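A.B. asks: Let me see the structure of the following:
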Amino acid sequence: MPRVERGEQFNAGVVLYCRAKSYVAARTHLDEAKLHALDPGADAAGVRAALSAVEGVCAGGAAAGQAAGDDAGRRFRWLIAPRSTVVQPGPVHTGLTSDPEAEVERLVELLVLGPA
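C.D. replies: Presented below is the predicted three-dimensional model:
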């Protein structure tokens, strides 16, 4: 959301949580051309760092910072909490999958990368 006050936004990643498999993962991709079309002065490196931090929280370990000791569900809930920053979570959608790893890849292709 490059211009928070104007409500301009685009998808830059997907976070997927599967409680049954204690799985949480994020895949991100920053389309810098789209970012700069909405805000020519946007800090692409800062946005990329924020997206990387989301991936780090999902991965757990030292990259998750204070959330490192939390289970997958708590890390997911922390990530989807509303905030007024450039990188904001969108609405949560529910669904079922037996292969969360494949599903997160499918969703990032569909919702972030779009048609080739």
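A.B. asks: going forward, measure contacts and count neighbours with C-alpha atoms only.
C.D. replies: Will do.
A.B. asks: and the longest helix along the chain, what other elements does it pack with?
C.D. replies: Of all the elements of type helix in the chain, the one with the most residues (DSSP state H) is helix 44-59. Judged by 3 or more C-alpha pairs under 8 Å, 6 or more residues apart in numbering; DSSP states H and E, helix 44-59 is in contact with strand 23-28, helix 72-80.
A.B. asks: Next, the angle from that helix to strand 23-28.
C.D. replies: Angle, helix 44-59 to strand 23-28, by axes from the mean of the first three to the mean of the last three C-alpha atoms, to 10 degrees: 170 degrees.
A.B. asks: which other residues reach helix 44-59?
C.D. replies: Taking C-alpha atoms under 8 Å, 6 or more residues apart in numbering as the criterion, the residues outside helix 44-59 that touch it are 12-13, 24-28, 30, 32, 35, 63-65, 67-68, 72, 75-76, 79, 86-87.
A.B. asks: which SS class is residue 17?
C.D. replies: Under the three-state scheme (DSSP: H, G, I helix; E, B strand; the rest coil), residue 17 adopts strand.
A.B. asks: for comparison, sequence B:
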Amino acid sequence: MNDPKPFQYAVLRAVPRVERGEYVNVGVIIYCQADEFLAAALDINERRLLALAPDADLDAIRTSAESVVRGCHEPVGSARENTGLATRFGILTAPRSTVVQPSPVHAGVTRDPERTLAELLTRLVH
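C.D. replies: Here you go, the predicted model:
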């Protein structure tokens, strides 16, 4: 039986000009403890970013967003206890003032975290 399991997620936002606070959603990161699942998916719409900020550094935005995806699969930073997925999710979703920022963390329930990630990407980013 595939019972519903709680999960947490955050939207990844590209903020090309941090001082203005304007952003474009570019990805989603999801964590489901019950399935030991941590993953992120991206869809960086360069046209939308350039409409918001014609001088946006698209390479920096892409590099920063891709580092979140990589961080889901390997330890990030130098914290000694950075091996657990819950810790890693916390590090990846910590508020920061950079070109790619996480939204506040939200919660839900899922039967299939991978499918939920794809659905959230479609609903919140596309």
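A.B. asks: quick one on the thing from earlier: with distance to residue 105 of the first structure and mean neighbour count as added columns, please give the helices and strands packed on helix 44-59 of the first structure in JSON lines.
C.D. replies: Conversion of these to JSON lines gives the following (distance: least, C-alpha to C-alpha, whole Å; neighbours: other C-alpha atoms under 10 Å):
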{"stretch": "strand 23-28", "distance to residue 105 of the first structure": "7", "mean neighbour count": "21"}
{"stretch": "helix 72-80", "distance to residue 105 of the first structure": "17", "mean neighbour count": "17"}
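A.B. asks: from the chain's centre, how far out does the longest helix of the first structure sit?
C.D. replies: Helix 44-59 of the first structure has its average C-alpha position 8 Å from the chain's average C-alpha position, going by C-alpha atoms, centre = their mean, to the nearest Å.
A.B. asks: whereabouts in the second structure does that helix align?
C.D. replies: The aligned range for helix 44-59 of the first structure in the second structure is 58-73, by TM-score structural alignment.
A.B. asks: Return the set of buried residues in the matching stretch.
C.D. replies: The neighbour-count criterion (16 or more other C-alpha atoms under 10 Å) identifies 58, 61, 62, 64, 65, 66, 68, 69, 71, 72 as the buried residues of stretch 58-73 of the second structure.
A.B. asks: Same question for stretch 96-115 of the first structure.
C.D. replies: 100, 104, 107, 108, 109, 112, 113.
A.B. asks: I'd like to know which of those residues is nearest to residue 1 of the first structure.
C.D. replies: Taking C-alpha to C-alpha as the measure, residue 1 of the first structure lies nearest residue 112 of the buried residues of stretch 96-115 of the first structure, at 13.9 Å.
A.B. asks: Helix, strand or coil: sort out the closest one for me.
C.D. replies: With three-state DSSP as the basis, residue 112 of the first structure sits in helix.
A.B. asks: Show me what it lines up with in the second structure.
C.D. replies: Matched by TM-score structural alignment, residue 112 of the first structure corresponds to residue 125 in the second structure.
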